[in-house]
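>>> Please find the sequence and the predicted model below.
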Amino acid sequence: MPRGLALARPAERGVTGDRRVVALFSATMLTSAILLFAVQPMVARFVLPTFGSAPQVWAVALVFFQAVLLLGYLYAHVSSSRLGVRRALTLHGVLLVLPVLVLPLGVPATDAGTSAGNPAWALLGLLTVSVGLPFFVVSTTAPLLQRWLVNTDHPAGRDPYFLYRASNFGSVLGLVSYPLLFEPRLALDDQGRWWTWGYVLLAVLLFACAAFVWRNAGAARPVERGADEQLTVRRRLTWLVLAAVPSGLVVAATTVLTTDVAPIPLLWVLPLGLYLITFMIAFSSGGRSRWVFRASVWLMPLAILAVAVVTVAEIRSPLWLILTVHLVAVFLVAMVCHGRLAQDRPAPQKLTTFYLVESAGGVLGGAFAALLAPLVFNALWEYPLFLVGAALLWPGVRGVKPRRVWDLAWPVGLGVAVYVALTELSYENAVLIAGAAVCVLFALRRPARLAAGLAALFLAGTWGVAAAGTPVIERERNFFGVRTVEQGSGVRSLVHGTTLHGNQLLRTGLPQPTTYYHPASPIGQLVTGGPRGITRRTAVVGLGTGTMAAYSQPGDEWTFYEIDPEIVRVARNPRYFTYLRDAPGATEVVIGDARLSLEEARDRTFSLIVADAFSSDAIPTHLITREAIDLYFRKLVDDGVLAFHISNRYIDLESVLGNLAREARLACYAGDLDAPLGEGIEEANASAWVALARRPEDLGDIAGDGRWQRCETGPDSHTWTDDYSNIISLLR
């Protein structure tokens, strides 16, 4: 989210005025920044369950906050340039009081249909109603405080950029404090109340600042530097692009990370926090900031090419390596772009224009990544696109300019060589690393050459890996992610993001359960070894390919709950999968959020509920809370069984369910199968499941099966509720 954060030291400008005024304005700026950036992950966490815990929730939320920030900067620009000082102060005093009408923060109730289809606009509307007005008012503080100070006779008004030292620090502090301090310790309602008290403090500080400006506005003197500085169209467009690229890159990188792991606030704030830190460094005075900028210029090509290798090769472990590669690239790209912005910042008299253009660039970049890209791309192509854009903005490290013909000739040669090597050789990682190394060697002289080489590596690498891998017969994308239908030798698969969501063997006869659901899997053991009639009335949260329907029996009634209508379309298409069509029992699919939809079902209806919904590589947190467990058991018959699929590369959810079962006095058993058992089982994947019931005997044979163990538990304080969850503590 763009914020022009200049940090010239007042002492270096000859400021000798009242330090108490500087302290007051700095404290106000610090408070404003903390509130501005703490509320973003907080409110996104509020609305996450309503939209199926999709990774795109944070991307759309970021665009919303960027757009409101732009409106705040526009208000600051117009009020400070068109109104007199005292009329502007009066207007803002009235504006400060209005958020009292919507505080404390909260999210209005929604129905199950809110998240169906493409809910981006519904999400924007919900954010507007819940936090739009308070966020707008807080977002005006930064440019207004600077402009107010310019309109006084205080010496600091000669160059008020120093105020952003406090703003930068507050921005990062507010952002990182949420996942590390507030989310693990406070319920959502308490978080909203604490933010409200913070807003009250900000209002008091702003009224104090306004009182000082009111008393001293009459003696204001002209700004000494840059009164007639010209802001050409070319210069403004440059600011716009330099702000748009890192903003869009943050959104795109966050989408990639949360798709591979889980949509959690920690992975939201890490890229955005690094983005803000680059502002702190870029707009600071002194030699250290210049040294960091020069080092970033040198290192950026290596970082973005490393992302190309990791992305094209689909490297997903170890987690620390994946996070490091993506986050370092975000930091270096943002550092280079924001460094160039800092070098070209205008005089204080033009600062509101500077922030307005910069904010507009941030909105454009974020909106492209969050709103437009899912509509025009069938994969996460916005990420490499922003990296190529960053390469074009790279200032380079040498002054010699080679002939332009090589800017196009050598990337074409690189792309052809990488594609041929990937389709003919089996060492794809080595090929991609070699291609990246060649790109570095030939690109150091020209940004255009670096961008062309990076694009060639992405395109040739993606096409080469695809040609050597499983053929894709359909790829679609919407708000909930990218779905790919692949067909290999004798099997057809559905991949959602980077997670396999089921496959089907291509043979005649009734389809057999495969992947995580094969007969020897924990869920296969539960269904076949559970009490008689366990499947007679079954609810399955999460559809996938509909593989679970293969376990239905004649006379059974199965209801699948699925939030993504495109998954329903694929599962019902007999050209792809026939589990639903060929199910021995009757099947029904309900579209919408599972918890909200289950609320509408009659109590004591189901004999078995299977929670198999995955957002990214993890079950959505709102489906695994105290309130969710209570809901499931209200809908189960007295001897009903609840099963959770908890397979995950990075997160261990067994203790979460163990705690919930202990609190509700339920029987809880965990089954974890690393390899298929028995002969004749094909296309089997390792999986981990947890089964819960009111009594151990309700679970049938598995309660005494050595392959199932009682669930592990953790401290009582770690029991998840709708108001509290802490995924960070569960990372492997």
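Thanks, I have the structure now.

>>> only C-alpha atoms for contact and neighbour calcs from this point on.
OK.

>>> what about stretch 569-578, how long is it end to end?
Terminal residues of stretch 569-578 are spaced 12 Å apart (CA to CA, to the nearest Å).

>>> Show me which positions of it end up buried.
570-572, 576-578 (16 or more other CA atoms under 10 Å).

>>> Restricted to helices, list these.
570-572 (DSSP state H).

>>> Identify, from the residues you listed, the entry nearest to residue 711.
Using CA to CA, residue 571 comes nearest to residue 711 of these, at 32.7 Å.

>>> got another, please set it beside the one above:
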Amino acid sequence: MRNKLFVLLLAALTSTLANADIIHQEKSLYRNIFVEDRDNLRCLKFNVKDTLTHQSCMLKNDPDYLVFNYTKMMFASLLMIEPPKSVLIIGLGGGTMSNTIHHLYPDAIIDNVEIDPAVVKVARKYFDFIENDKISTIEADGRIFIKRAALRKQSYDWIILDAFNGDYIPEHLLTKEFLEETKALLSENGVVAANTFSSSALYDYESATYYDVFGDYYQVQTQRRSNRIILATKSGQVDSELITKRAEAVDASLKDYGIDIYELINAMSSTKNNQDWPKNTRILTDQYSPANLLNQ
């Protein structure tokens, strides 16, 4: 049943715009926003010209089901940490990650940071985004929030970087300085999980920059030329026996969301054994981060 559902989802996601009903559209201060329905699938888009740039999708009759593979890959983070008590998500989309984490860890504090108030409004109205006394939504630039959180001496067990502007990750969220600021917010045994793309022309630059800040890290890749999840901690590598123990602890609960934690373990690799970028790759900094130029 799951395989059949996946095939149907792929067909819906790759359908042309003419086959979808646009149920909401607006031009915000930051982007063009579209909400599309096609049968049981509802998707948020930031660019009408490209039918494959969906930012978030959900099944209307099963909002908890994780449609995108990369959202499932994000949960490899749980192999790096104990059950999180505090989570920071930069980039809201439809609120899928926040909702799922809340269902798994209802006592965890979750801070969602989204620069665009229109996206927050759409998530609330069209994507069943949950907000309560444990879940906060902050309308702010992610980097500014992180700077201010550091001044307040806040810390998080799990920091998720998932901000996109419709083309790629905003360039000020790619630099060494930003990653150093983010690392400073991690609890002692926390993890940063970043959604990037293995097909991006920025792959080498991103890899080198994360390595410069965190040292060796893990990456999760289940398909070629698709999403890559970077998992970085303050302490570097995690003992393999501990990873196995944590997988056993979360396996049953993650299956309810279509996540196979052992499949994710097989998709993980460490830069300790596989530094797949040139040694002379230039680090992205606040003075050198020409993301739009490089990502062509």
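Cool, the structure landed. What you see is a predicted model; the values in this text were computed from it and never measured.

>>> returning to that earlier point: can you redo the buried residues of stretch 569-578 of structure 1 as a markdown table, where the extra columns are distance to residue 272 of structure 1?
Output for those, formatted as a markdown table (distance: CA to CA, whole Å):
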| residue | distance to residue 272 of structure 1 |
| --- | --- |
| 570 | 35 |
| 571 | 37 |
| 572 | 39 |
| 576 | 40 |
| 577 | 40 |
| 578 | 43 |
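
>>> Can you pick out the most distant pair from the residues you listed?
570 and 578 (10.0 Å).

>>> Let me have the ones in helices among the buried residues of stretch 569-578 of structure 1 in TSV, extended by distance to residue 47 of structure 1.
Conversion of these to TSV gives the following (distance: CA to CA, whole Å):
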residue	distance to residue 47 of structure 1
570	27
571	28
572	30
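
>>> Pick the one among these closest to residue 504 of structure 1.
Of these, the one sitting nearest to residue 504 of structure 1 (CA to CA) turns out to be residue 571, at 10.9 Å.

>>> which one is the residue mapped onto the closest one from structure 2 nearest to, not counting chain neighbours?
Using TM-score structural alignment, the equivalent of residue 571 of structure 1 in structure 2 is residue 123. Nearest residue to residue 123 of structure 2, sequence neighbours excluded (CA to CA, 6 or more residues apart in numbering): residue 94, at 4.5 Å.

>>> That neighbour matches what in structure 1?
Match for residue 94 of structure 2 (TM-score structural alignment): residue 545.

>>> pretty sure its match is in a helix, no?
No - per DSSP: H, G, I helix; E, B strand; the rest coil, residue 545 of structure 1 lies outside any helix segment and is coil.

>>> mind checking how far residue 68 of structure 2 is from residue 96 of structure 2?
10 Å.

>>> any shared contact partners between those two?
Common contacts of residue 68 of structure 2 and residue 96 (CA atoms under 8 Å, 6 or more residues apart in numbering): residue 56.

>>> So for those two, which sits in the more crowded spot?
residue 96 (25 against 18; other CA atoms under 10 Å).

>>> Return the distance of that one relative to residue 131 of structure 2.
Taking CA to CA, one finds residue 96 of structure 2 at 12 Å from residue 131 of structure 2.

>>> now residue 56 of structure 2
18 Å.

>>> These two: which is more packed in?
Shown here are residue 56 of structure 2 and residue 131; by other CA under 10 Å, residue 56 has more neighbours (23 against 16).
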